[in-house]
Each structure stands twice: as structure tokens, then as C-alpha cells.
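> Sharing a sequence plus its predicted fold:
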Amino acid sequence: MGDHSDRNPNTLDTTATAGQGQVEKFQDPGLPPHRPRLADKDPRAEKRAERQVAILFAISVIGTLLFFVGYFAIPLDESTTISTLRLQNLLLGMGIAFSMLGIGVGIVHWAKTLMPDHEVAEERHEVRTEEDRGDAEQIVGQVLDESGIKRRPLIRNTLIGAGALAILPAIGIFRDLSKNLDPEVLGHTLWSKGVRLTRDPEGTPIKASDVTFGAIFHVIPEGLNELSEGKLVEKAKSVVLLVRLNPADLHPSPGREDWAYNGIVAYSKICTHVGCPVALYEQHTHHLLCPCHQSTFDVTQQCKVIFGPAFRPLPQLPITVNSEGYLVARSDFHEPVGPSFWERALLVKESGR
């Protein structure tokens, strides 16, 4: 090997090492060249895009009107059938979907085809005080000018119409919350002393011997299936869950010691959050779970809420057995069933419970 002691480390035949030489500063490549869209070059394409945006906003208006047809035009009374409910739910769902989708897609299409799409790089400025309010107003005015909303009355008017109508379904729904609730509606159900517990939906009576440890029954009051009017309303209030535990695991509060029978307890199936059906039972933990918002109730502690947004325990139905061994109710629920609401205390007071 030759002698390399006289070679310069900066010559081309040597390996460069870190720190040698001057590193060239990275150059800002700048913004990419702007590519005009079809609507920027062709007036007919511009008009076509404008009409498309207006049509999408019009679809939103139609969706809102469809919602109102389902909400107001379809009566819900004692004679309401499942098919009627399904039709109303279809109209309500499709109405809300088209209402929101029309506005959202319309605004996106407007921005992508008609609003200016030049890329702009601005230096970040320090936060300033009211002396720059005039500049802020100027920027807002510039945004309005660039959006074209001032010079595109078709888009502007359809957007205003769609936006104004889109909030009306919420107002229509909230108006129902202002109605005074009759204590008889939620304060009383078909349960009363001696009414047998039957399987849902068959309506066959249940004996205490039929309920094994860990089993869960979906239960309705006897005679519900024979109703000719108001069956759905009564079922929505009366349906309960029947569970059997080891009596030693139950912890009844004073006055409720005889509300269960040999470890068999019955609780309302209607969640006290927003009224979803509580249908999931964890046998090892003795927990009931609402699938809508994960409210969890502990059966061993009188269905006390241990997790989730529910505010109060599930109402308990007092039960016992008759002379034939069938499970029967001792009485109706001792409190209104269903979701918690601001008039619940009034219902309890007026129902005398």
C-alpha cells in the first residue's frame, strides 16, 4: 500500500467526513404553479357547477320538508301499527339525511369548483389588539368577495333557504319537550296485584321453578297481547327483565325485603337515561348493560347505576308467587318508569308513590 500521509483530506479521492466543508443552505422551492380548473376557463362549466351547488341545496330543502311530512302528517295514536311506525322512521331518517347531506356536499362542491383555490403563504403575525379590527373586517369582506356569494344569487338564496329550514326539525322535536306530562302516562302500567309474569312475546306464564340461576327472561304482563288498542304504548312501559341470583347476593333496602322471591328479581327494561331497552346481562358480575350508551346497573344493589350517563336505578317490580307457583306482581311499579326528566318529581308526587 502506498503512503497517503501527504494527501489533502479535502481532495476528491478521500472520503468526506462529518463537519468537512460548508453545507449549502436549503432553498425554498416556493409554491407550486397554479392549475386552473375547468370552471375557471369555461363560463359554461362555471354555470353548470353553480347549478349543481344550487341543486344540492335544494335537495337539503326537500329533505327537511320530507322530515316534516313524517313528523306531522303521520298520526301516532292508539291505532298506530308497526308498519306506520316504520314508515315514519323511514321518512324521518331520510329527511334528516338528505337535509344535512345536501348542505354539506353542496358547500364542499362549491369550494372545490367555484371558490378561489390559489395557494397563499403568509407570515405569522403577533396577536394584536383592537387597532387591527378594521383589518379584520377587511379580511372578512375579502373572503365574502372571493367566495362569490355576493355575485351568485342562485347559490346564496338556496343556501339561505336550506340553512333556515335545516334547523326547523330540531325545533319541531324540542317542542314536544314542553308538553305537560300526564302522571297517568308514565306513573302507571298494566302491572297490578296478582297479574302473572309472562314471556315476551309468547305471553306464556312463568313459574318460579322455570327460572334457573343466571337465567334472564324478557317479561310482559299477562293480558298485554290481548289488547286491541294501545298495545305498543303499554308494552313500552310494562316490559321487565327477570333474573335469578343467590338470595345472599341481594342487598335490598328497608321496605323492599319481600320484593323478590327466592332470589328472583324483576326490573324495568327501560333505561333511565333515554329509554333504550336494557337487554344485556353479565352473569358473572350480575350487571345489566344498556347497549345505547353503556349505562350499567348492578342487580345485586337494586340496579344501582355503576357506570354511564343514566341518572337513577331501574325501577323494581315487586313480585311473589301464587298458589299455583306462578310468578305474579305484588303491585305496580312504585315510581314512574322510563328516562329521567325534570318533571319526574311531580309525577311521583301526583301519582301518590
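Looks like it arrived, so ask away.

> C-alpha only now, for contacts and for neighbours.
OK.

> Which positions within the top helix by length along the chain qualify as buried?
Ranked by residue count and defined by DSSP state H, the top helix of the chain is helix 82-113. Of all the residues in helix 82-113, those buried under the rule 16 or more other Cα atoms under 10 Å are 88, 91-96, 98-103, 106-107, 109-110, 113.

> for stretch 342-349, same thing?
For stretch 342-349, using 16+ other Cα under 10 Å, the buried residues are Arg344, Leu347, Val348.

> now it, how far from the chain's geometric center?
26 Å (Cα atoms, centre = their mean, to the nearest Å).

> Also stretch 340-353?
The answer for stretch 340-353 is 26 Å, by Cα atoms, centre = their mean.

> which residues sit against that stretch?
181-184, 186-187, 272-274, 311-312, 334-336 (Cα atoms under 8 Å, 6 or more residues apart in numbering).

> got CSV for the residues you listed, with neighbour count too?
Putting those into CSV (neighbours: other Cα atoms under 10 Å) gives the following:
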residue, neighbour count
Leu181, 14
Asp182, 12
Pro183, 18
Glu184, 12
Leu186, 21
Gly187, 24
Thr272, 25
His273, 21
Val274, 15
Phe311, 16
Arg312, 16
His334, 16
Glu335, 21
Pro336, 23
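
> put this beside the first:
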Amino acid sequence: MAHDDTSGTDVAAFSSGADGVSNTSGRAVEPSAASGGLAVITSDGFADPGVPPHRKRVTDLDPKKARTAQRTVYTLFYLSIAGSIFAIAAYMAFPINENDPGSVRLNTVFLGLGITLALMGIGIGAVHWAKSLMHDEEGVDIRHPVRSSDETRARAVEIFHEGNVESGIGRRSLIRNSLIGALVAFPLPAVILFRGLGPQNEIPADLLSHTMWKAGARLTLDPSGLPIKAADVTIGSAFHIIPEGLNDAPDRLEQKAKAAVLLMRVNPSDLNVSAGRENWNYDGIVAYSKICTHVGCPVALFEQQTHHLLCPCHQSTFDVDNECAVIFGPAKRALPQLPITVDGEGYLIAQSDFLEPVGPSFWERS
């Protein structure tokens, strides 16, 4: 046992050997006195050293440097606003032409530059503000039980007030206003982008109420466009279907996004058909819109044993036996059914267009 008077620490180190346990002084120790192979250390504790002395920043010592830092921060926020405006202008000035790959590159480059400038301006400005101008005194927060007493709520108000004072957001009006402007302007490019994806000057519900399907249109395989006979659809099989002539349509991608269909065959006795839909299937062959009624993802997974259709995006599940009613997930309505039959040559054809709008159910409908 060695005792160090200067440190206030008693240290006993033990090592195990073949015949038992010995300590570093060479005296024998009974095996039961210590655990073999372990060092036993005890301490009387030591004083809390506290936090190191606070070092003031250059902006704390020199008001001129503080003003320079302030100008840098609000300039970055104004650059962020300029980046957001530039992104919107670039989106309009360089429209995408699907027949011109160069237009895609120009749109992507300039749009990306604008959004990058908008993000970097806010990010770098906020970091520089925190590092150079906000309150820089170290503090110790003693943990205590969380309570909802009047004193706690009053202290919370004080903390918000202190945060306002320490950050300077209340008195540094240029920084505050430029940050607010940057945060308001930053989402605008996203609004413009998403709005550009939707129909222009038209009501979405009207567009989704009509597709390329019509009476007598043959069901064809996607993507080949070859017609399919009822005899080719066996029980348990599923096919991705598009309307006849879709591949030759000038706006085929837009039309396919509405008209894509899943074709399946189950035992006719498994189908629970509601009144008015008795002739919408042909000998157990049913066709349903492939566009999920949640947010429009492609419903592409058919479970042969359960007769369920699964949307891979958010796991909405539809029951084919019960007219594709929703049995799980966020979708709120069944997949629209395409009425089908066969023509004189045995090919599957549509009886009409869908009788309800296809796609996400959040669209307004009359």
C-alpha cells in the first residue's frame, strides 16, 4: 500500500501470479483479498477545477470589428434573398423542353446555383452571427426536476428575454429583418417548382376525370403496346396495361400517368361485386387504376395468395376481391375500376373510360 500525501489518493496495485496474488511491494496477499488481474484504485476526490478563464473575441473588444461582422451577416442574408429570386427567374428563363437535352442542363445548372446561394447565405450568415456577435459567456446549467409551476413558467419567459438580449435580434434590426426576408424568400423557388409540375390554367379534377380509355379500346401490354387476350391471363397473374395507341400519342407520358392500369385474374367466386358492376369484370379478370389514391405513386405489387395490391411508397394496401377497397395505409378511397370485356377476337377491351377521377384523393372533385 502506497500513500501519496500530496494527491490525497491511496493506490493499491495487485497482480496475479501462478501461486496467488502479490502486490507491488512484494508482500504476499491472500487470493481472497483481491480479484486476480484487477487494479484496485480508490480516491478521496478532488476539487472542481471550474471553467477556464473567458477569452473575449475580437468583436467583443473592438466595436469596429463588431460592425464589420454585422454588415457581413446581413449581407449574407440579402445574398440568400437574391439567390431565391435568381432561382425563380432561372426556372422561368430556362424552361425545360423534352426534345432538347440542353435545356435540361441549363435549367438544372442555373436553378441549382440559385438554390445553393439561397441556402448558403442563410447557413453561413447564421453561423457567423452566432460565432461573432451573439452572447459568448460560458454558463453552467444545474439539472433539476422538470416542473410546470408558476415559477418555472416565469423563468421560461425570462430565458426568452435573455435570449433576445444576448443574441441582439431585438436591437440589430438589419440582421433581424434581413434574416426574416431570407427565410420568407427561400421557400418561394420550391413553390414555383411544384406549381410548374401541375396543370396550368386548368382544374386538376377535370383533367383526372378523363383518360385515353374509351369504349372498344384494347388493353395492351406496357411498354410493348401489344394487345392481350383473355386466354393469356391465368389465375394469379398480373399485367401492367396501357391503352391502345398510347405509345404514339404526342403527350404519351402525361397520358400514361393517368391511364396506367393493373390487370389481374382471380377465381370469379372470390370477387365481391357491388350492384351495377356485375359486368365490369370478365370471368374473374379485373382492371384497376395503377395510380395510388394517396399521392399518386404506382401501385405495382400484387400478392397472389391474399389478392392484395400494395403501394410501395407508403404501404397503402388494396383488396382486389372487394373492388380494391383500402384495408391499410394512408389512402382514403379505393382504386378506380376500369370496366372491361372482350371483343369478337377474344382481346380484352375497355367498355368505357374510368367512371371516377383517377389519382390522389386530395384533388377537389365536383
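Yep, that arrived. Just so it is clear, the model here is predicted, and its values are computed rather than measured.

> now the strands for the stretch 1-150 of the second structure?
Here the stretch 1-150 of the second structure has its strands, by DSSP state E, counting those that start in this stretch, at 2-4, 9-12, 14-16, 21-23, 28-29, 40-41.

> Mind giving me the packing neighbours of the longest one?
The contact analysis (3 or more Cα pairs under 8 Å, 6 or more residues apart in numbering; DSSP states H and E) places strand 9-12 of the second structure against strand 2-4, strand 40-41.

> Among the contacts of stretch 340-353 of the first structure, which one lies nearest to Val265 of the first structure?
Closest approach between the contacts of stretch 340-353 of the first structure and Val265 of the first structure, by Cα to Cα: His334, at 14.8 Å.

> quick one: which helix or strand includes the aligned partner of the closest one in the second structure?
Counting by TM-score structural alignment, His334 of the first structure lines up with Leu355 in the second structure. Leu355 of the second structure is part of no helix or strand when elements are defined by DSSP states H and E.

> Pull the contacting residues for Leu355 of the second structure.
Ser209, Pro336, Gln337, Leu338.

> how much space between it and Ile340 of the second structure?
12 Å (Cα to Cα, to the nearest Å).

> ditto for Arg252 of the second structure
Taking Cα to Cα, one finds Arg252 of the second structure at 22 Å from Ile340 of the second structure.

> Throw the contacts of stretch 340-353 of the first structure into CSV and include secondary structure and distance to Ile59 of the first structure, thanks.
Supplementary listing: the contacts of stretch 340-353 of the first structure in CSV, determined by DSSP: H, G, I helix; E, B strand; the rest coil; distance: Cα to Cα, whole Å:
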residue, secondary structure, distance to Ile59 of the first structure
Leu181, coil, 36
Asp182, coil, 39
Pro183, helix, 42
Glu184, helix, 42
Leu186, helix, 39
Gly187, helix, 43
Thr272, coil, 37
His273, coil, 34
Val274, coil, 31
Phe311, coil, 40
Arg312, coil, 42
His334, coil, 49
Glu335, coil, 46
Pro336, coil, 42
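
> I'd like those laid out as a markdown table, including distance to Glu130 of the first structure.
As requested, these are exported to a markdown table (distance: Cα to Cα, whole Å):
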| residue | distance to Glu130 of the first structure |
| --- | --- |
| Leu181 | 51 |
| Asp182 | 55 |
| Pro183 | 56 |
| Glu184 | 59 |
| Leu186 | 56 |
| Gly187 | 58 |
| Thr272 | 50 |
| His273 | 47 |
| Val274 | 46 |
| Phe311 | 46 |
| Arg312 | 50 |
| His334 | 61 |
| Glu335 | 58 |
| Pro336 | 56 |
